[in-house]
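>>> Just need the structure, nothing else, for what follows:
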Amino acid sequence: MLQDFKGFLSEYRDSWNSLDAERMAAHNSKGFKAIWANPDSITSEWGYDEAKEGWIQAYQQYQGRSPIWHFEDVLININNHEEGVVVCWVSFELDGKMTDVKLLFTQTFKKENGEWKKIREYVENSFANERLKTCTS
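You can find the predicted model right below:
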């Protein structure tokens, strides 16, 4: 099951970098729930529709700027509920240059009708690449 999930995760991340909001939204369960901690420490709760709209807006905002998301895995595993769980750092490149933004994601996926779908996501914001390098050295 873990190898199957890791194969899916590679496809999911390809979708993330595809700039195709429909393709990205197709990986979410209709019951998807997310909590994002914004840079100002205020949390936002999102569902399926808000997440899809968020990808549409992000991809439009970055159009023509060659955005690339980079993933640094902390954990990839299957939990006791047969859900795929990922904890990872996500950094971001625009116009061929790394930005100072680094986000901490916890994502949970479950098989629905034979396909992995994201059911939950929690995101912490306000980490800077340079600050993290100093703390982890």
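
>>> contacts, neighbours, all on C-alpha from now
Noted.

>>> hmm, who's touching the biggest strand by length in the chain?
Assignment by DSSP state E gives strand 97-112 as the longest strand of the chain. The contact list for strand 97-112, computed with Cα atoms under 8 Å, 6 or more residues apart in numbering, reads 29, 82-93, 116-130.

>>> the strands in the protein, which residues?
28-37, 43-47, 68-78, 84-94, 97-112, 115-128.

>>> buried ones in the fourth one?
In this case it means strand 84-94. 84-93 (16 or more other Cα atoms under 10 Å).

>>> and this one, so I can compare the two:
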Amino acid sequence: MDFQNWLEQYKTAWTTCDLDKMKEYIAKDYQAREIRRGELMDFGYEESINGWEQGFQFVQESDGVWELKQLNHYSLHPNQEMVVLMATIRLNDKRVPTANLFFETFEEKEGAWQLVRSYIEAGLPSDNIDEY
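Okay, the predicted model is just below:
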């Protein structure tokens, strides 16, 4: 599958809170760095899945919806792509006050695309989405 089609499936798994698909789409050797209020946190696959599970549960229990905006896309290498996404949640048709900016690196391994690295700026004002 080409990257663009796969990326649409990845974003759909995110916006529909499909944890099983996210588990498939994230590499077991995934590495991430998140900055929130100036504090740095590094984490891997297990912590990521736990975070997705909590986030998806919150969205579903709150009757919320993900608002996901793709800001840019870069080809890094023949089998590596980076996508910049901004994400927030809408509750009762209003955005929550914060959003996260994701720099996601995807790699094709054995014919399948997977998320291998993330750099995340968390807790940004959600109104920033409108600036892009």
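
>>> returning to what we had before: could the strands of the first structure be laid out in TSV, adding distance to residue 10 of the first structure?
Below are the strands of the first structure laid out as TSV (distance: least, Cα to Cα, whole Å):
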stretch	distance to residue 10 of the first structure
strand 28-37	15
strand 43-47	23
strand 68-78	10
strand 84-94	12
strand 97-112	13
strand 115-128	12
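
>>> who wins for proximity to residue 11 of the first structure among those strands?
Taking Cα to Cα, strand 115-128 is the member of those nearest to residue 11 of the first structure, at 10.6 Å.

>>> okay, the closest one sits on what stretch of the second structure?
Matched against the second structure by TM-score structural alignment, strand 115-128 of the first structure falls on residues 112-125.

>>> contact partners of that stretch?
So stretch 112-125 of the second structure is contacted by 1, 3, 6, 24-27, 29-37, 97-108 (Cα under 8 Å, 6+ apart).

>>> Please pick the buried ones from those residues.
Using 16+ other Cα under 10 Å, the buried ones in the contacts of stretch 112-125 of the second structure are 3, 25-27, 30-32, 34, 98-108.

>>> By how much does the biggest helix by length in the second structure deviate from the first structure on average?
What stands out as the longest helix in the second structure, according to DSSP state H, is helix 45-61. Following superposition, helix 45-61 of the second structure is found to deviate from the first structure by 1.7 Å on average (mean Cα distance after the TM-score superposition for the first structure).

>>> by contact count, what packs against that helix?
helix 19-25, strand 26-36 (3 or more Cα pairs under 8 Å, 6 or more residues apart in numbering; DSSP states H and E).
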